[in-house]
Each structure stands twice: as structure tokens, then as C-alpha cells.
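Peer 1: Could you work out the structure for the sequence below:
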Amino acid sequence: MADELTLYTNPMSRGQIARWMVHETGLPHGVVVLDYGTTMKAPDYLAINPMGKVPAIVHNGQVVTECAAICAYLADAVPERELAPPPADRGDYYRWLLFAAGPLEQAVITRALGMEVPEDKEAMAGFGSYDRAVAALESWLKDHDYVAAGRFTAADVYVGAQVIWGTQFGTLPKLPAFEGYAARLLEREAYRSAKAIDDALIAEMRAAAPA
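Peer 2: Just a heads-up that it's a prediction; the model follows:
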């Protein structure tokens, strides 16, 4: 029996990350596009994700939410694609995947909301400071083409999405290490095919929106 995979998403969301990861796996899948405030908050979807947000996947009856978890789960679901390093070599893989999902995203969102952590309260914040979080990732990418195993892995989907989006929209500085890393990822066929679908859906939504 073929694997059954369904992606729940909205093109104007972090669902773009999950779609990219799904395309990296090559798995056949269905897609359900949900609307904010309506189908995303409907009882049938809340039964999948009580947070009422996307993305989520259901794979062979298993529900997975949160983009970093989706990336890690799907990498393990298709070992033949080698989207995760061997278990004994996953230190950097888990480190940077969860760094991007935790300290980096917290730092970026905090800055975007116009909030700064007082210096004497940095120990209470998981990211310390925005500058420190950015510098940590920059220092790694200066010396590594990819975040783990010397090659592309599922961690690069999540970390890469943060860097691509951040450098394009100004939430991350356009540092050479970030721009070089983003350029490598933008050439991936799975990224391009997933992005084309989401861009087309966004165009349709905007065209259908009331003037």
C-alpha cells in the first residue's frame, strides 16, 4: 500500500517551508489549502492541529505539526533520499535545525515586534540577543556550505527558509555568508517547484480578493 501523505497549508504562511520539504522527499501527496479564520479554525482541522494554524501533515495516520518537526519527520520517512545524516552524525543537524526553530526565530520575531531584551534580562531569553543569535549562525555558515554533514539535508530546508526569507524581507542582515547560503538553496529544483505553486496560489488569492 502506498504511503498516504496530506499537507495542510496556506501559501501565505510557514506552509511554504513544509511544501518545500515535501517536494524534497518526492513522496506523492495531497494538499489541502486552508483559509485563516475559517477552515483553519473549523472543528475538522482543529482535530488535527488544536492551534488552528498551518502547516501540518498527516502521514499514514500520524499527525505532525511545526515546521522543524515536519522536516525532521519527513527526512526519516524517506531514508533513501539521504535527507538526514546517519544517526551517529546528527549533532550539527539537530543543533542548527532546532537553533533556527528556537533562538533564531525568537530573536527575529522579537525584533520585528519592536521589542528589545534589556541587557540585564538576556539570561532569561532563550536567544540572549538578536545580534548574538545572528552572529552565531553567521559564524557557522562562513565555514560551511550547508549546516550539517557537508551536504544538503532537511535541516537546510528550515534554516534555509529562515535565511532566504530574512535576507529578502530585511529581518536578517544581508551578510555574505547568508547570501551565499541562500543562493545555493534557491537553485534546488524542489525549492523552485514548491515556490512556483505557492506563488501561483498567492496570485490567485490576490486576484480574487475584493478591491
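
Peer 1: alpha carbons only for contacts and neighbour counts from here, please
Peer 2: Fine.

Peer 1: Find the nearest non-adjacent residue to residue 59, please.
Peer 2: residue 5 (4.4 Å; Cα to Cα, 6 or more residues apart in numbering).

Peer 1: Please tell me how far that neighbour sits from residue 74.
Peer 2: Distance of residue 5 to residue 74, given as Cα to Cα, to the nearest Å: 10 Å.

Peer 1: And the contacts of the lengthiest helix in the chain?
Peer 2: Taking DSSP state H as the criterion, the chain has its longest helix at helix 189-208. With contact meaning Cα atoms under 8 Å, 6 or more residues apart in numbering, helix 189-208 is reached by 11, 12, 16, 19, 20, 21, 23, 24, 185, 186.

Peer 1: Residue 185 looks like it's in a strand, true?
Peer 2: No: applying DSSP: H, G, I helix; E, B strand; the rest coil, one finds residue 185 to be helix, outside a strand.

Peer 1: And this one, please, so the two structures can be compared:
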Amino acid sequence: MSVDLIFYTNPQSRGRIVRWMLEEVGVPYKTEVLEYGTTMKAPEYLAINPMGKVPAIVHGGRVITEGAAICAYLADVFPEAGLSPKTAEEKANYYRWLFFAAGPLESALSNKAVFKEKPEADKEMTLGYGNYRNTLDALSIAVKANPYIAGDRFTAADVYVGSHIGWGMQFGTLEKRDEFVDYFARLQDRAACVRAAELDDALVKETSEA
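Peer 2: Here you go, the predicted model:
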């Protein structure tokens, strides 16, 4: 049987977000593992993603890159998985916090991880997220408001936001506030999340032993 969905990733990358989303969706897909600096920068892959970065998917010949976009796309084209927002209230929260995580939150956490210093106050206006403290305070509001990001139901936005919260707490770029710990605890035992982690961890082990 031919597979209509190809997943390009590396198990030590943001591809883990998309792996989780694919396992939530539950459709067949083929995994293509790329290596940093070699196959990720090869002409064949640059024709798919000129950035030379993962993750990316090709579905029915259509290319989708960027983790948040892939999560939203998969939720939309596979509605039977029930991961898209349904009500107007869910849609408002879903799109607000999904793109908050893809923009301000990721930038704030990445800058903290790489530069480990606070920008000068007069430079904050040039940053999309302003400052780290305000970004975390906004995230606290998001996870306190409802059991899940969009409301009472788990959606694709939880895959993306939850991944950033889980990684941030694991690697020390996100404070372990009680609300973050409680929110992520509701996600990490989901069968798809566990399955995805096992698949990627096996790939890490396989490549390290090769």
C-alpha cells in the first residue's frame, strides 16, 4: 500500500512535535530521517524546504513546513481525529495560543537558551515578545483558563503548546510554575504522546549505536 504522507524529521529536533501530532491523527505515514549538515542540506530536501530544517511533511504532493502550521493542517485535513476547534470560543483560543506559542513563546525561550541574558529595556520594543517575564505571564493565563488550551477538549494546539512547555521545563528555559506542571501532566500520558516519544527515542538510540 502506498503512503500518501511523508514525514521529514530528526528525532532530536522539533520534529518530535509533528511526530506526536501524527500519532494523534492516526493515519499511515512514512518517516524520512535526515541528518544535520548532510541530508538536511542536500538539494533533494532543499527542494522541499529551502530552509534546510525539519520538520516538514509532504501530503498528496503538497509541502507543509513549520511545526504549528503542520499541526493545524493535519487537524484540518483529518477532521475525524477531532483535533480542530469546533465552537467560536474554541476557535478564538485555539488560534490565539497556537500562534502565540509559534511566535512570542518560541522566540522568548530560544533567546533565553542561546543568549542567557535579558535584553535592555529600550530594546524590548524591537522584539515580538517584548520580554521573557511578560511572555511567561501570558502563557500562565492560557493554561489556567481551561483544562486545555482551546477549552475543555484536547486539540492540535495542545500538541504544539504542550511540547514547548514540556521541553522548556525539561531544559530549564521555562520556569516550573505549578500551572505549567499541571497542564503538561494532563498531556504527557496520552497514548499518542507516549507512542511518539517511544518511536523517536528508538531512533535516537539507533543512530547513536550506528
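
Peer 1: where does the TM-score land?
Peer 2: Remark: TM-score between the superposed chains equals 0.95 [TM-score structural alignment, normalised by the length of structure 2]; 208 aligned residues with a Cα RMSD of 1.5 Å.

Peer 1: before we move on, back to that, tell me who's in contact with the residue nearest to residue 59 of structure 1.
Peer 2: 27, 28, 29, 30, 57, 58, 59, 60.

Peer 1: what sits against the fifth one?
Peer 2: What it means is residue 57 of structure 1. Taking Cα under 8 Å, 6+ apart, one finds 5, 6, 7, 8, 63, 64, 65, 70 in contact with residue 57 of structure 1.

Peer 1: ok, back up a step: highest neighbour count among the contacts of helix 189-208 of structure 1?
Peer 2: Using other Cα atoms under 10 Å as the neighbour test, these are led by residue 19, with 28 neighbours.

Peer 1: Can you tell me how far it is from residue 81 of structure 1?
Peer 2: Distance check for residue 19 of structure 1 against residue 81 of structure 1: by Cα to Cα, it reads 16 Å.

Peer 1: how many other residues sit next to residue 200 of structure 2?
Peer 2: Neighbour tally, residue 200 of structure 2, other Cα under 10 Å: 20.

Peer 1: Which parts of structure 1 are helices?
Peer 2: Shown for structure 1, the helices assigned by DSSP H span residues 15-25, 43-46, 67-77, 91-99, 105-112, 130-141, 154-169, 176-186, 189-208.

Peer 1: could you dump these to TSV with distance to residue 52 of structure 1?
Peer 2: Below are these laid out as TSV (distance: least, Cα to Cα, whole Å):
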stretch	distance to residue 52 of structure 1
helix 15-25	13
helix 43-46	6
helix 67-77	14
helix 91-99	22
helix 105-112	20
helix 130-141	28
helix 154-169	21
helix 176-186	30
helix 189-208	20
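
Peer 1: Just name the most buried of the ones you listed.
Peer 2: Per-stretch averages of neighbours, counted by mean count of other Cα atoms under 10 Å, single out helix 15-25 among the helices of structure 1, with a mean of 24.

Peer 1: Can you list the helices and strands that it packs against?
Peer 2: strand 5-9, helix 67-77, helix 154-169, helix 189-208 (3 or more Cα pairs under 8 Å, 6 or more residues apart in numbering; DSSP states H and E).

Peer 1: Please say which position in structure 2 residue 144 of structure 1 maps to.
Peer 2: In structure 2, the residue paired with residue 144 of structure 1 is residue 146, using TM-score structural alignment.
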